[in-house]
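In: Any chance you can model this:
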Amino acid sequence: MSHLGRKILNVVPMLLVFSLGFFMGMISDSKFPNFYIPFVPPMPSPALPLPQLPVSSQSPPLQPIPPPPPSLQLQVAEVMRFLVPKSAMHNMTDEELFWWASMAPKVRSMLFHRVAKVAFLFLTRGNLPLWPLWEMFFNGHDGLYSIYVHTDPSYTGSLPEESVFYGRIIPSQKMMWGDMSLVAAERRLLANALLDLSNERFVLLSESCIPLYDFPTVHAVLTGSNTSFVDSFVNHDSEVRYNPFFADRSNITLAQWRKGTPWFEMDRALAVEVISDDTYFLAFREYCAVQPACLMDEHYIPTPLSLIGWMHNANRTLTYADWRIGEVHPQTYGRDDVTEDLIRKIRGGAGSGRNCTYNDGANGTCYLFARKFAHDALEPLFRLNPKVMGFG
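Out: Sure, this is the predicted structure:
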């Protein structure tokens, strides 16, 4: 090796230190003080002696590369401090957020042991009236889940610092029922959750949702599945919502038009596809701008799934809702409705008319979550919880 080559090798550690310090300085001084670094810096390996190659008498003996300085000895715990901050707030715009979140690592192997986490995305209008039940559900399972809450920007409530929901509200924007602002909120939740590389499954929930099983069961079903669970089906009654505008604006034909409940459970690959879409989302948003209560939240994700030919989808949701009452909203369960029989029937797919046995890793499980449950249903849910749902 030439004398110049040895000099280059000797300055590499110094360049690494300078680059790392410069990058971390940008992060700490930028307008993104709580930003999660969307990658893990490589763990340095011990310095190894160079092979003893023949050298000329005119050249100085080869020296081993010096070990990296202590500042490069990054520990996983320190890296994770940046990856998963206590507060979910940041100062990024949606454009910046979606750009960072759309990055997908190509190397699947990790430099440290990583357990797949489930990201629970709560889309709410204000507070979380059933939060004590969810606290019991999450209790004792730190490191296996992440929580993100999108609420109305006017909401000023708070929860105790010891709550798992404390600090988990993301930068939120105004939402309206039946409007594309709901879809924008869903994408915003997904994008924030994608910044944590340990999140492998993503579940959209409302403030009226409850878990039907204990956490280990829910985690095992979701992380053990090789498909997503997104409602996407042909519904001829929904054809009245199709407009030729979609064909002109984004080549969506009536044959590709799909409907489904917006309460999804999806994997990371599909989540990246959803937040990276800058074609269909814009078309849907333009349409809703001139069509109040367009109800496109029931069509936006299901329709692009058919357009891109996504194969890894069970075409069903794992979140139960009873639409048999024939209203614009599903059945709401209050204090007097919550019984052991109700929970067991919901878990078994009562009234769904569907075969819940799929080759998708769900092992015949019909539903993991259910809605809509009123605030006054909390007490009977607490009472039934240990016997029926199995946690608490």
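
In: contacts and neighbour counts: CA atoms only from here.
Out: Will do.

In: In the protein, what residue spans correspond to helices?
Out: 3-29, 76-83, 94-101, 131-138, 180-194, 215-223, 245-250, 268-276, 280-289, 302-308, 340-347, 378-388 (DSSP state H).

In: contacting residues around the last one?
Out: With contacts defined as C-alpha atoms under 8 Å, 6 or more residues apart in numbering, helix 378-388 is touched by 130, 133, 335, 338-340, 343-344, 391-392.

In: what do you get for the shortest one?
Out: Taking C-alpha under 8 Å, 6+ apart as the criterion, the residues outside helix 245-250 that touch it are 252-253, 279-280, 283-284, 287.

In: ok, now which ones touch Ser181?
Out: By C-alpha under 8 Å, 6+ apart, the neighbours of Ser181 are 174-175.

In: Format the contacts of helix 245-250 as a markdown table; extra columns: distance to Val107.
Out: As requested, the contacts of helix 245-250 are exported to a markdown table (distance: C-alpha to C-alpha, whole Å):
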| residue | distance to Val107 |
| --- | --- |
| Ile252 | 34 |
| Thr253 | 37 |
| Thr279 | 28 |
| Tyr280 | 29 |
| Ala283 | 33 |
| Phe284 | 34 |
| Tyr287 | 39 |
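
In: Could you also give me the structure for this second sequence? I'd like to compare it with the first:
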Amino acid sequence: MRSRGEKDEHLFRDSSIGLMRLLFVLILFVIGIIIGLISSSHIDRYFTSQPPNFYMNSYISAAPAPSHSYSYKKDSSYDHNDQNCSTESAMCKNQDCLSMESFRMPKNLTHKMTDKELFWRASLVPDKPEYPFRRVPKVAFMFLTRGPLPFRLLWERFFRGQDVNKYSIYVHSNPGVELVFPNSSVFYGRRIPSQDVRWGTVTLVDAERRLLGNALLDFSNERFVLLSESCIPVYNFPTVYKYLIGSTHSFLQSYDDPSRYGRGRYSRRMKPDIKLPDWRKGSQWFEIQRTLAIKIVSDTRYYNIFRWYCLPSCYPDEHYLPTFVNMFHGTLNANRTITYVDWSLGGPHPASFQAENITENLIHHIRNNGTTCSYNGETTSVCFLFARKFKPNALAPLLRLPSTLLGF
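Out: Purely as a prediction, here's the structure:
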């Protein structure tokens, strides 16, 4: 039997041994933490001392190879777009592709934006009223063509010698159409990414909006003229530029036609958004200011109504813009067209001008046909700047007209 003192001494010895073991474990734990911190700092120093390409090379080696499974229709326009996009990407490695210059005035019209993406970007409006660059207002000449441009040589004479900071050119044609322009042509490289267009369908409106969307990407474009391959100018560039830039209104025809060719095309399914008294008709060939162009590409609601309910025999290109602009932006519009067309023969289509019709008297008649119109609140006899429905064989006699008549 141990005495009480022996028991206390034994308990004290056991507790001392336990405390020493605990202290030893704590010391090992602290030493482990210190070693870990020192090792971590060495690792961080190693990686941060590596060149920047270390991370990129590691990423590239681990990443899967890119897949080129684009589903674009095989045609020359898309091959051209792919090539231009590759070239543009290569250029961005050597220059600042996000510079103010490239942002305010894209020089390469090739892109792969969808219409939805294009219209969203085109609808952007700067909040600051002043520009961080010297802005010379330009006129955007937008050609909506089914095939080649038969009057290219006449238009090139029209633009020859003019200030390139005052105009820009855009061409929309069906993807299957091959447009070849020499490097010296003002039309060279001015074709926008285009889609198929069918007469009498909403695809015509799509093409108009697509032209506006691409032209709006250039912040210097202030006026926008829609032209066809059969259009010609009847005044020189300085006259056209001064007339359009100086106008306080857009030129888009919009009127109420009570006949079956007007109100007769209205669909009751458009109510309540569009009522019969709102329904308007007008020429497809317009000239509008930038503010109105932004409103048009920004519209989704009323465009969709026309896409759903203005079906064949309705002709959306004759009703969508006249109705939309009249309903919401009528104060911006002069409510007339500046593109002359001859309806004297009657019928659903205007008269065409053949080679034998081209005379000096014809140009004088288009300019002064007895009509007057309003320009900035005043009456004028200068109502038409362009004319249309000229056949390709009219080019040669048009080029033979004296320059003193046309002014170019």
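
In: Next, the TM-score between them, please.
Out: Here the TM-score for the pair of chains, by TM-score structural alignment, normalised by the length of the first structure, is 0.76; 318 aligned residues with a C-alpha RMSD of 2.5 Å.

In: biggest helix in the second structure, by residue count?
Out: The second structure, longest helix under DSSP H: helix 4-48.

In: taking the helices of the first structure together, which one is wrapped up most tightly?
Out: helix 180-194 (a mean of 24; mean count of other C-alpha atoms under 10 Å).

In: which part of the second structure lines up with that helix?
Out: Per TM-score structural alignment, the counterpart of helix 180-194 of the first structure in the second structure is residues 202-216.

In: Off-centre distance for the matching stretch?
Out: 8 Å (C-alpha atoms, centre = their mean, to the nearest Å).

In: cool, and stretch 339-353 of the second structure?
Out: 31 Å.

In: That one spans what distance, first to last residue?
Out: 14 Å (C-alpha to C-alpha, to the nearest Å).

In: Give me the helices and strands touching the longest helix of the second structure, please.
Out: Here helix 4-48 of the second structure touches no other helix or strand, going by 3 or more C-alpha pairs under 8 Å, 6 or more residues apart in numbering; DSSP states H and E.

In: Quick one: the residues in the first structure that it pairs up with.
Out: So helix 4-48 of the second structure is aligned with nothing, judged by TM-score structural alignment.

In: and the following helix or strand past that helix, what does it pack onto?
Out: Per DSSP states H and E, the first helix or strand lying C-terminal to helix 4-48 of the second structure is helix 53-62. Here helix 53-62 of the second structure touches no other helix or strand, going by 3+ C-alpha pairs under 8 Å, 6+ apart.

In: Contacts only, for the alignment partner in the second structure of Asn91 of the first structure.
Out: If you follow Asn91 of the first structure across to the second structure using TM-score structural alignment, you land on Lys112. Listed by C-alpha under 8 Å, 6+ apart, the contact partners of Lys112 of the second structure are 81, 193.

In: go with 6 Å
Out: The contact partners of Lys112 of the second structure, by C-alpha atoms under 6 Å, 6 or more residues apart in numbering, come to none.

In: Same check on Leu159 of the first structure?
Out: Tyr166.

In: change it to 8 Å
Out: By C-alpha under 8 Å, 6+ apart, the neighbours of Leu159 of the first structure are 165-166.

In: Can you find the partner of it in the second structure?
Out: By TM-score structural alignment, Leu159 of the first structure lines up with Phe181.

In: go on, Phe246 of the first structure?
Out: So, by TM-score structural alignment, Phe246 of the first structure is matched to Met270.

In: just the strands in the stretch 51-200 of the first structure please.
Out: Secondary structure of the stretch 51-200 of the first structure (DSSP state E, counting those that start in this stretch): strands at 117-123, 145-150, 199-206.

In: Quick check: which of those is nearest to Ser102 of the first structure?
Out: strand 199-206 (13.7 Å; C-alpha to C-alpha).

In: quick one: the closest one to chain centroid distance?
Out: 5 Å.

In: and that strand, what does it pack onto?
Out: For strand 199-206 of the first structure, the elements it packs on are strand 117-123, helix 180-194, helix 215-223, strand 265-267, helix 268-276, judged by 3+ C-alpha pairs under 8 Å, 6+ apart.

In: Contacts for it, please.
Out: 116-124, 145-146, 186, 190, 193, 222-223, 262-268, 271, 371.

In: again, 6 Å this time
Out: For strand 199-206 of the first structure, using C-alpha under 6 Å, 6+ apart, the contacting residues are 116-124, 263-268.

In: average gap between that strand and the second structure?
Out: On superposition with the second structure, the mean distance recorded for strand 199-206 of the first structure (mean C-alpha distance after the TM-score superposition for the first structure) is 0.2 Å.

In: how far off strand 117-123 does that strand point, in degrees?
Out: Computed with axes from the mean of the first three to the mean of the last three C-alpha atoms, to 10 degrees, the direction of strand 199-206 of the first structure lies at 20 degrees from that of strand 117-123.

In: Report the angle between strand 199-206 of the first structure and strand 145-150.
Out: Between strand 199-206 of the first structure and strand 145-150, the angle comes out at 40 degrees (the same axes, to 10 degrees).

In: Strand 199-206 of the first structure vs helix 180-194, what angle?
Out: Using the same axes, to 10 degrees: strand 199-206 of the first structure against helix 180-194 is 150 degrees.

In: Nice, that's everything, thank you.
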